[in-house]
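>>> whatever this is, show me its structure:
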Amino acid sequence: MPGTNGIELLHSLRRLPDYADTPVIMLTATCDRKHVDDAFLEGATDYITKPFDFLELRSRMHTAEALMRERIKTRKSMESVRALQDELDFNMQFSFEDPLTIDNVDRLLRYVEFDNYIGQLSRGRMFKSRAVAIKLYDASFLYDVSTSSDFRSTITDLARAIVKCAKGKDFMLSYRGSGLFLAVEHASAPHEAFVSEKRLNQIFNSILGQRGVPSTQRALIGEPVPMRSLSKSWAFAALNRAVQSAEARERNILCKLDEDPADDLGCAPEQFDHMRRRIYEKVLFELFRDETYLGSK
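This is a model prediction of the structure:
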């Protein structure tokens, strides 16, 4: 090892993930305290000076190996504890209206960051920008009958579906709470839809299926609203109109179901069957909510 001593080599080894827990025994003729200190500070498992006895060396190698195994076992146990803590944090209850933080989804901004983004954009002329709202159909009922973890996962799945469906487009997305997403698209073709609702729901339910979710969900897309604004208030007014458009679509569908469940809602047969089951579930939930854990949610 020209130009490299044992301690420098150990320093390099310990920074390689595959050698983080590998036993390292220093065999050296150097016995001054500084070298000993440096060796252990760099992660040496043991330190043996020459001349050494081979039987003692073998014994200390076995000891180092046993120590390594115990440390790996302890580390795995600690990782399990951390994973459990993460799950408990993940499952922590939240309100339906809360704008949940969704991690590891491209082009997704948190609530405040999205507002700041819109505020910054409003200083320029947003002639080619438009707002679009995407709403999880009957999200309030899904929230009522799901665990916090399951609802959060469904919202995350919808976010991933939107981003995947809008691949190649210039947009920003934000979850606003209550099962609702807002997207601002900077469209080069303003008459082209942001995403196809049919395609979005195909992707959405494919993601749900990969996660083992047995039921079908549906996302509704509101009408795009131009962001032709010269002020912050006008920009946010456009966002509100986009939200109102998606909410109006949901209200119309729910009203049709209340009036005539057999009415054509423009959805696939399996989606209609699912919505019909949801009506029955909703009635049962309203009848027995005080007798279940959902009543305290």
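>>> CA only for contacts and neighbour counts going forward, please
Fine.
>>> check the gap between the residue nearest the centre of the chain and Leu109 for me.
Taking C-alpha atoms, centre = their mean, the centroid of the chain lies closest to Asp103, which sits 3.7 Å from it. Separation of Asp103 from Leu109 (C-alpha to C-alpha, to the nearest Å): 10 Å.
>>> Ile219 contacts Lys135, correct?
Careful, residue 219 is Ala and not Ile. Yes: applying C-alpha atoms under 8 Å, one finds Ala219 in contact with Lys135, separated by 5.5 Å.
>>> all helices of the stretch 1-150 of the chain, in order?
6-14, 33-41, 54-90, 111-121, 139-145, 148-165 (DSSP state H, counting those that start in this stretch).
>>> just these: most buried one?
helix 148-165 (a mean of 21; mean count of other C-alpha atoms under 10 Å).
>>> contacting residues around that helix?
For helix 148-165, the surrounding residues in contact (C-alpha atoms under 8 Å, 6 or more residues apart in numbering) are 90-94, 100, 102, 105-107, 136, 142-143, 179, 181, 195-196, 199-201, 203-204, 207-208, 219.
>>> and the angle from it to helix 54-90?
90 degrees (axes from the mean of the first three to the mean of the last three C-alpha atoms, to 10 degrees).
>>> now the angle from the helix or strand that helix 148-165 is followed by to helix 111-121?
Per DSSP states H and E, the first helix or strand lying C-terminal to helix 148-165 is strand 171-177. Strand 171-177 runs at 140 degrees relative to helix 111-121, counting by the same axes, to 10 degrees.
>>> let's compare: structure for the following, please.
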Amino acid sequence: MKILAVDDDKIALQLLEEALSSCGYDDVVTCDSGAKAFELILDDLDHFDCFLFDVQMPGMSGIDLCKEVRGLHEYDEVPIIMVTAMSEKRYIDQAFAAGATDYLTKPYAVFEVGARIGLVEKLSGERRAVSESTSVIELLIKELDKATRHGLDAPIELRGVENVLNYPAFENYLTQLSRGVFHMSSMFAIKLRDAETLHACLPPLEFKEVLRRSAKVILDKLEEFDTFLTYRGDGVFVGIQPRNGAKELASLGDEINVDLQADDPMAPPELPESAILIVGEPVVAKFLARPGSLENLHSAIANVEKKAKEKKTAESANKVETFDDVWPPTRQAQDEQELRVEYDELLKAALEEYETLGEFPKSTRTVNR
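Okay, here's the model as predicted:
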């Protein structure tokens, strides 16, 4: 696996290179500036499999370099690990917003570097196996099918909406916050009402568009805060923001109406006019370790699932079944028309028989006097 490590501190760069070498990664290219690194990336013919960028560098910072690399088609999915001594929330936010896959805080242990790179190597190996075993057209078809076909429970990646992370990156983000200000944050979950029906009725791309527009509405309403969002699957969005944003969460109410058309001439015709988002009760983060951060996430999801179930139960209980529910008006009209046609046919047959016999036909039924 070919790795590019970038850091303006030559001693830190040497230590990182030694740590990688001790873990068995010898194919490492180093660079001491973001600008030089980007030129190297553009000129390289062998393609890098992983990047490690220092956040704070003069000129082009590691975050700016991350944005530029993500803008290159051939590197839009290559893992990028930010390596820095800065653990403040704003740096973590900026790194993940720029497209970082993970975040390694100095000082770090050699085994931690090896564990992170090991996961990266596995991803790169799978990607290499695909490219070697299929043609370019077959790969494009596979990627297109992968991008459009998702089960309802799949954590779909929603690109094109700022501050929306894919689910693995969101978990990594929670892990980094747990080292500093995670306990000062609020986690919340919001569920797309009737997600099962929408997923079953809409084409895959249109369902994904409903999710994308819903995510944008949520973030627009919370734009004053450093809110990050992810789609977890089953119609559920999960987000996190500073605790001082709890009042803003409360102001959302129980439901959010999403105008899916919004006078947009480019809106797919299959999209419904609107969708409803159910807002769950937020959970104030109290744990600092990774298991605790995931426990808060699951609690937030449980809150919104409970509220969605309660709303559905209440609506079913309040619904009064009428005659029209059992036998809808359209069905009534249809049956009445069929009866009228049948009566007209019987009457016509009786008149024809009378004209033939000169009298009404006698009943075959015996009448008791």
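>>> using TSV, lay out the helices of the stretch 1-150 of structure 1 together with distance to Ala246 of structure 1.
Converted to TSV, the helices of the stretch 1-150 of structure 1 look like this (distance: least, C-alpha to C-alpha, whole Å):
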stretch	distance to Ala246 of structure 1
helix 6-14	55
helix 33-41	61
helix 54-90	28
helix 111-121	18
helix 139-145	13
helix 148-165	15
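>>> quick one: which of those helices is nearest Ser245 of structure 1?
Closest approach to Ser245 of structure 1 among those is made by helix 139-145 (16.0 Å; C-alpha to C-alpha).
>>> residue range in structure 2 corresponding to the closest one, please.
On structure 2, the counterpart of helix 139-145 of structure 1 by TM-score structural alignment is residues 195-201.
>>> the matching stretch vs structure 1, average distance?
Once fitted to structure 1, stretch 195-201 of structure 2 is off its aligned match by 1.2 Å on average (mean C-alpha distance after the TM-score superposition for structure 1).
>>> what does that stretch contact?
152, 207, 234-235.
>>> and of the residues you listed, the nearest to Leu222 of structure 2?
Of all the contacts of stretch 195-201 of structure 2, Leu222 of structure 2 sits closest to Gly235, with 19.4 Å by C-alpha to C-alpha.
>>> the closest one corresponds to which position in structure 1?
Gly235 of structure 2 maps onto Gly179 in structure 1, by TM-score structural alignment.
>>> equivalent analysis for Phe170 of structure 2, please.
In structure 1, Phe170 of structure 2 lands on Phe114 (TM-score structural alignment).
>>> residues contacting that match?
Applying C-alpha under 8 Å, 6+ apart, the residues contacting Phe114 of structure 1 are 173-174.
>>> and the gap between it and Asn205 of structure 1?
27 Å.
>>> counterpart of Lys309 of structure 2 over in structure 1?
Alignment note (TM-score structural alignment): Lys309 of structure 2 maps to Arg251 of structure 1.
>>> name the element its match belongs to?
Assigned by DSSP H and E, Arg251 of structure 1 falls in helix 232-259.
>>> re the thing from before, mind giving me the PyMOL command for buried ones among the contacts of helix 148-165 of structure 1?
In PyMOL, a selection of the buried entries from those looks like this (16 or more other C-alpha atoms under 10 Å):
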select buried, resi 100+102+136+142+143+179+181+195+200+201+203+204+207+208+219
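>>> restricted to strands, list the contacts of helix 148-165 of structure 1.
136, 181, 219 (DSSP state E).
>>> what is the nearest of these to Met227 of structure 1?
Among those, Phe181 lies closest to Met227 of structure 1 (C-alpha to C-alpha), at 16.6 Å.
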